[in-house]
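K.L.:
no sequence on this one, just coordinates:
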């Protein structure tokens, strides 16, 4: 009965095989690392973008709620203008520490001609292309949005505005 030859029987052959495999791990790592890094980078980037988007949404909602508060006024139009301005002040206060470059616009207008209600819309925007949260990497920035936006609207009864 003949046993098959193994490395233990021929130590020279095993040593030569180990010597040939010496740089294989480094080459495999060099091939896999860029893919792994890209995946981790995109997970972090999109997670932080979602946090910024949620904060913009929260700010727009808080601004819309602030438009419900009484503001000093002399007419219906000045009341709506003052409430819209107060809405942006409240919205900017919410995002000031997180997304400091966010801009707020608020408009007051009639919701629909049939019901006579007035609406205040608060819109938040963040220029992500010029103010990225995570520094962008070449070729990966084509998947990122240029701006993040969010808006909220509150409906006001004209009888309760002044």
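P.N.:
That came in fine, so what should we check first? Quick caveat: nothing in here was measured; it's all calculated off a predicted structure.

K.L.:
From here on, just use CA atoms for contacts and neighbour counts.
P.N.:
Noted.

K.L.:
Can you list the residue ranges for strands in this protein?
P.N.:
Assigned strands in the chain, in chain order: 103-110, 118-127, 147-156 (criterion: DSSP state E).

K.L.:
Tell me how far the last one lies from the chain's centre.
P.N.:
Read that as strand 147-156. 16 Å (CA atoms, centre = their mean, to the nearest Å).

K.L.:
Now do it: which elements does it pack against?
P.N.:
Using 3 or more CA pairs under 8 Å, 6 or more residues apart in numbering; DSSP states H and E, the elements in contact with strand 147-156 are helix 24-66, strand 118-127.

K.L.:
still on that earlier bit, tell me the most buried of the strands of the chain?
P.N.:
strand 118-127 (a mean of 23; mean count of other CA atoms under 10 Å).

K.L.:
Run the angle between that strand and strand 103-110 for me.
P.N.:
Put simply, strand 118-127 runs at 160 degrees to strand 103-110, going by axes from the mean of the first three to the mean of the last three CA atoms, to 10 degrees.

K.L.:
Let me know the distance separating the spatially most central residue of the chain from residue 88.
P.N.:
Most central in the chain under CA atoms, centre = their mean is residue 49, positioned 2.0 Å from the mean C-alpha point. Noted for residue 49: a distance of 22 Å to residue 88, by CA to CA, to the nearest Å.

K.L.:
circling back: quick one: contacts for the residue nearest to the centre of the chain?
P.N.:
residue 133 (CA atoms under 8 Å, 6 or more residues apart in numbering).

K.L.:
try residue 157
P.N.:
With CA under 8 Å, 6+ apart, residue 157 has these contacts: 116-118.

K.L.:
change it to 6 Å
P.N.:
By CA atoms under 6 Å, 6 or more residues apart in numbering, residue 157 lies in contact with residue 117.

K.L.:
another one to put next to it:
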């Protein structure tokens, strides 16, 4: 009676399969997850920057006297606060008029709740679809964010009749 030895050829064909599976999981599993996480964190950073820029613009509008000076000061302060975004998007807003995105400063108008009081509205925006941080994510996030990211702040300019 002879004992048959196991065939070692199938074991040789299995050599390296774990490495191949790891490489595929890394490429198709972990890297996309990391890229989506990174772009999500960057979108949150953009929104935080926009919030700070609109608030800085509204504060600057409060400190100056004439309406023209208030609008220019608000635009300049917002531009300073979001300079890294403007540099990345290759945008240079015109603070002389301050009437077009990415930085829009309204003329002093009556406030919505208190018509006797003048308010200025500072709105800043960033179009992630046109300037994504990772190529291709503009389209991916386009269905979630069809419009540019925005932040608005309103500054009450006077106490109205005091």
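P.N.:
Here it is on my side, so go on. Values in this document were obtained by computation on a predicted structure and should not be read as measured data.

K.L.:
Need the strands of structure 1 in JSON lines (columns: distance to residue 42 of structure 1).
P.N.:
Putting these into JSON lines (distance: least, CA to CA, whole Å) gives the following:
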{"stretch": "strand 103-110", "distance to residue 42 of structure 1": "26"}
{"stretch": "strand 118-127", "distance to residue 42 of structure 1": "19"}
{"stretch": "strand 147-156", "distance to residue 42 of structure 1": "17"}
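
K.L.:
what's the closest of the helices and strands packed on strand 147-156 of structure 1 to residue 97 of structure 1?
P.N.:
helix 24-66 (10.3 Å; CA to CA).

K.L.:
Report the angle between the closest one and strand 147-156.
P.N.:
Using the same axes, to 10 degrees: helix 24-66 of structure 1 against strand 147-156 is 20 degrees.

K.L.:
Show me how far stretch 44-52 of structure 2 is from its chain's centre.
P.N.:
For stretch 44-52 of structure 2, the distance to the chain centre is 6 Å (CA atoms, centre = their mean).

K.L.:
Could you tell me where it falls in structure 1?
P.N.:
Mapping stretch 44-52 of structure 2 onto structure 1 (TM-score structural alignment) gives residues 50-58.

K.L.:
To what extent does the matching stretch diverge from structure 2 after superposition?
P.N.:
Once fitted to structure 2, stretch 50-58 of structure 1 is off its aligned match by 0.8 Å on average (mean CA distance after the TM-score superposition for structure 1).

K.L.:
just the helices and strands packed on strand 147-156 of structure 1: most buried one?
P.N.:
It is strand 118-127: most buried of those by mean count of other CA under 10 Å, with a mean of 23.

K.L.:
mean deviation of it from structure 2?
P.N.:
Looks like 0.7 Å for strand 118-127 of structure 1 (mean CA distance after the TM-score superposition for structure 1).

K.L.:
which other residues reach that strand?
P.N.:
The contact list for strand 118-127 of structure 1 (CA under 6 Å, 6+ apart) reads 60, 102-111, 147-156.

K.L.:
likewise stretch 68-76 of structure 2?
P.N.:
57-58, 60-61, 64, 95, 105.

K.L.:
okay if I get those as CSV plus distance to residue 27 of structure 2?
P.N.:
Below are those laid out as CSV (distance: CA to CA, whole Å):
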residue, distance to residue 27 of structure 2
57, 44
58, 46
60, 48
61, 50
64, 55
95, 46
105, 46
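
K.L.:
The residues you listed: which two are farthest apart?
P.N.:
Largest pairwise distance in the contacts of stretch 68-76 of structure 2, by CA to CA, is 15.0 Å, between 64 and 95.

K.L.:
These two: which is more packed in?
P.N.:
A direct count of neighbours by other CA atoms under 10 Å for residue 64 of structure 2 and residue 95 places residue 95 higher, at 20 against 16.

K.L.:
so what corresponds to the more buried one in structure 1?
P.N.:
Residue 95 of structure 2 maps onto nothing in structure 1, by TM-score structural alignment.

K.L.:
same question, residue 29 of structure 2
P.N.:
So, by TM-score structural alignment, residue 29 of structure 2 is matched to residue 35.
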